[in-house]
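Asks: Mind looking at a prediction? Sequence and model below.
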Amino acid sequence: MNTKVPKLTVVGAGPGDVDLITLKAIKAIELADVILYDALINKALLDYASNDAELIFVGKRKGCYAYQQDQINELIVSRAKSHGHVVRLKGGDPFIFGRGAEEIDYAQQFGLETYVVPGISSAIAVPAYQGIPLTKRGASESFWVITGTTKAHKLSNDVALAAKSTATVVILMGMGKLSEIVKVFSKENKQDTAIAIIQNGTTEYEKFGVGTISNIEKIVAEKQLSSPAIIVIGDVVKERVVLNSIYKEFATA
């Protein structure tokens, strides 16, 4: 009979680079009895898990879901009741388009103790690794972070609102809607606005393309860029600084 307290810790795994993980996240992984992990997390993080921990993949790849969200919710509760401490390991930050709050809401209905460990959001870290500051004096005073695809599988209406502003616009999960995004910004006469697309950001498989609203689709085709990728639109893309390779610098650290 399990005598452990049933609890859920929702943990942000960061944007992909295994070193972009918090100490608190590592401690949670080490103490987990069960880890439910998504497709976009760096699997090297699972090496921190106990040998006795049960590891369950619950993410999706190319539209194929290992589990639907309702099933994940039920799995969290059932494993917490039977095993104790469940860690829900999610890419980036779990409270930024990560359904972390939804899972906590569900778990609390069944009396689970609930905790969250914030993660480094890909919305900020991925552009940074390419030298793109989301804000910079004289270029941008604010930034939007928008999901490219809503629950109804449509482009968020917020993209049109953001296109009217002078802010930097960061779009997650938007590659499938790139043509629509281009049309929205073109409608605001922003064909010459700089745009960057970063695929597999902060990982060794990172690919990068930069251009303007008017030619980005051509660049995406030439460079064969695809999901998972982050779209950054705004003058800050032209303010990109040149960085040395993070992988070379810290490879033997």
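Replies: Cool, got the structure.

Asks: make it CA atoms for all contacts and neighbour counts henceforth
Replies: OK.

Asks: can you give me the strands in this protein?
Replies: 7-12, 34-37, 54-57, 60-61, 64-65, 85-90, 113-117, 143-147, 168-172, 194-199, 207-212, 229-233 (DSSP state E).

Asks: Now render the ones you listed as JSON lines, adding distance to Gly100 and mean neighbour count.
Replies: Compiled in JSON lines, the strands of the chain are given as follows (distance: least, CA to CA, whole Å; neighbours: other CA atoms under 10 Å):
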{"stretch": "strand 7-12", "distance to Gly100": "6", "mean neighbour count": "27"}
{"stretch": "strand 34-37", "distance to Gly100": "12", "mean neighbour count": "24"}
{"stretch": "strand 54-57", "distance to Gly100": "16", "mean neighbour count": "15"}
{"stretch": "strand 60-61", "distance to Gly100": "16", "mean neighbour count": "12"}
{"stretch": "strand 64-65", "distance to Gly100": "17", "mean neighbour count": "10"}
{"stretch": "strand 85-90", "distance to Gly100": "8", "mean neighbour count": "28"}
{"stretch": "strand 113-117", "distance to Gly100": "8", "mean neighbour count": "17"}
{"stretch": "strand 143-147", "distance to Gly100": "15", "mean neighbour count": "20"}
{"stretch": "strand 168-172", "distance to Gly100": "16", "mean neighbour count": "24"}
{"stretch": "strand 194-199", "distance to Gly100": "23", "mean neighbour count": "24"}
{"stretch": "strand 207-212", "distance to Gly100": "28", "mean neighbour count": "18"}
{"stretch": "strand 229-233", "distance to Gly100": "20", "mean neighbour count": "25"}
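
Asks: also this one, for the comparison:
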Amino acid sequence: MRKLGKVHLVGAGPGDPDLLTVKAARLLSEADAVAYDRLVSDAVMKMVPSRAERVFVGKESGCHHCSQDRINTILLELARRHRTIVRLKGGDPFVFGRGGEEAEYLGRHGVEVVVTPGITSAAACGAATGVPLTHRGLATGVRFVTGHAKADAPLDLNWASLADPDTTLVIYMGLATLPQTSAQLIAHGLPAETPVLAVQNGTTPKERRLLTTLSEAPDALTAACFRPPTLLVIGRVAALADAPTLIAEAEALALSEAAPAFRSVVAGHA
């Protein structure tokens, strides 16, 4: 019986290939097969050798190319055919990447799994925009949460604990549920004027930034045509961002003729 290959759960980082770890780059160069998701940038994928089998297993809210069960099965099938398999995930495989689920499944089927961490988008976007996620006098801690709700269900989060003005709140995959997030945080005591930084396609040439407030964020990001992947940083530290501040233009943004000018301001922060 042929020995099963080894699966490496590798963090591809936020998109800039220069932010890959040395180990991640080495594993890509040695890979016999690479299963990658939609958040892995084209620049990183160019590092995959032409001889390697490539399998796209991308997922996004409301449009699943592959279910998680199918991804698990694909990884097992690749382990049966190849010696070195890289499961390449945007950011870090163990930060909202379902890497734990894949590792558990493969382990139950006798496949050796090795995890190579990557730079998660919270750290990367904070660095790229000049925002320290913790800062003396502004934030004594940071919390990472997902804004993705399964099957359009309401977010089931502990809003009272998240509405802490002394903590930086970073929300992954939170665009679709931002109206609910904004309303709940304000209802549980977080000031409506709390700064919110949105970063789309962070660290890539397509990066866009917008600095707004908690109460105005849903309308502002809709008017600016922000799309996934967008990271949200909520808290006092967000005010330190090197990003356009368009709060004063909220009324103008409602006018259709103002939209092109608005988009031009928020673009071009690579």
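Replies: Noted; the coordinates are in hand. Quick caveat, the model's predicted, so the values are computed rather than measured.

Asks: After superposition, what's the TM-score here?
Replies: After superposition, the two chains reach a TM-score (TM-score structural alignment, normalised by the length of the first structure) of 0.89; 244 aligned residues with a CA RMSD of 2.1 Å.

Asks: just to revisit the earlier point, could you dump the strands of the first structure into a markdown table and include distance to Val182 of the first structure?
Replies: Shown next, in a markdown table, are those (distance: least, CA to CA, whole Å):
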| stretch | distance to Val182 of the first structure |
| --- | --- |
| strand 7-12 | 31 |
| strand 34-37 | 33 |
| strand 54-57 | 35 |
| strand 60-61 | 26 |
| strand 64-65 | 28 |
| strand 85-90 | 30 |
| strand 113-117 | 35 |
| strand 143-147 | 15 |
| strand 168-172 | 12 |
| strand 194-199 | 10 |
| strand 207-212 | 9 |
| strand 229-233 | 10 |
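
Asks: what's the distance between the residue nearest to Phe226 of the second structure when sequence neighbours are not counted and Ala243 of the second structure?
Replies: Using CA to CA, 6 or more residues apart in numbering and skipping residues adjacent in sequence, the residue nearest Phe226 of the second structure is Gln200, 6.9 Å away. Distance of Gln200 of the second structure to Ala243 of the second structure, given as CA to CA, to the nearest Å: 12 Å.

Asks: Common neighbours of those two, please.
Replies: Arg209 (CA atoms under 8 Å, 6 or more residues apart in numbering).

Asks: Glu180 of the first structure: how many residues sit nearby?
Replies: Residues near Glu180 of the first structure, counting by other CA atoms under 10 Å, number 16.

Asks: Can you find the partner of it in the second structure?
Replies: By TM-score structural alignment, Glu180 of the first structure lines up with Gln180 in the second structure.

Asks: In contact with its match, which residues are there?
Replies: Leu155.

Asks: Could you report the separation of it from Phe96 of the second structure?
Replies: Taken as CA to CA, the span from Gln180 of the second structure to Phe96 of the second structure is 20 Å.

Asks: what residues are up against the residue nearest to Phe226 of the second structure?
Replies: Gln200 of the second structure neighbours (CA under 8 Å, 6+ apart): 206-209, 226-231.

Asks: again, but for Gly235 of the second structure
Replies: Counting by CA under 8 Å, 6+ apart, the residues that Gly235 of the second structure touches are 139, 165-169, 194-196.

Asks: that older thread, now the match of Glu180 of the first structure: how far from Cys66 of the second structure?
Replies: From Gln180 of the second structure to Cys66 of the second structure the distance is 28 Å (CA to CA).

Asks: Which residue in the first structure aligns with Phe262 of the second structure?
Replies: In the first structure, Phe262 of the second structure lands on no residue (TM-score structural alignment).

Asks: so where do the helices sit in the stretch 51-200 of the first structure?
Replies: 69-83, 100-108, 122-129, 158-163, 178-187 (DSSP state H, counting those that start in this stretch).

Asks: Make JSON lines out of those and add distance to Gly234 of the first structure.
Replies: JSON lines is the format used below for these (distance: least, CA to CA, whole Å):
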{"stretch": "helix 69-83", "distance to Gly234 of the first structure": "34"}
{"stretch": "helix 100-108", "distance to Gly234 of the first structure": "29"}
{"stretch": "helix 122-129", "distance to Gly234 of the first structure": "12"}
{"stretch": "helix 158-163", "distance to Gly234 of the first structure": "9"}
{"stretch": "helix 178-187", "distance to Gly234 of the first structure": "11"}
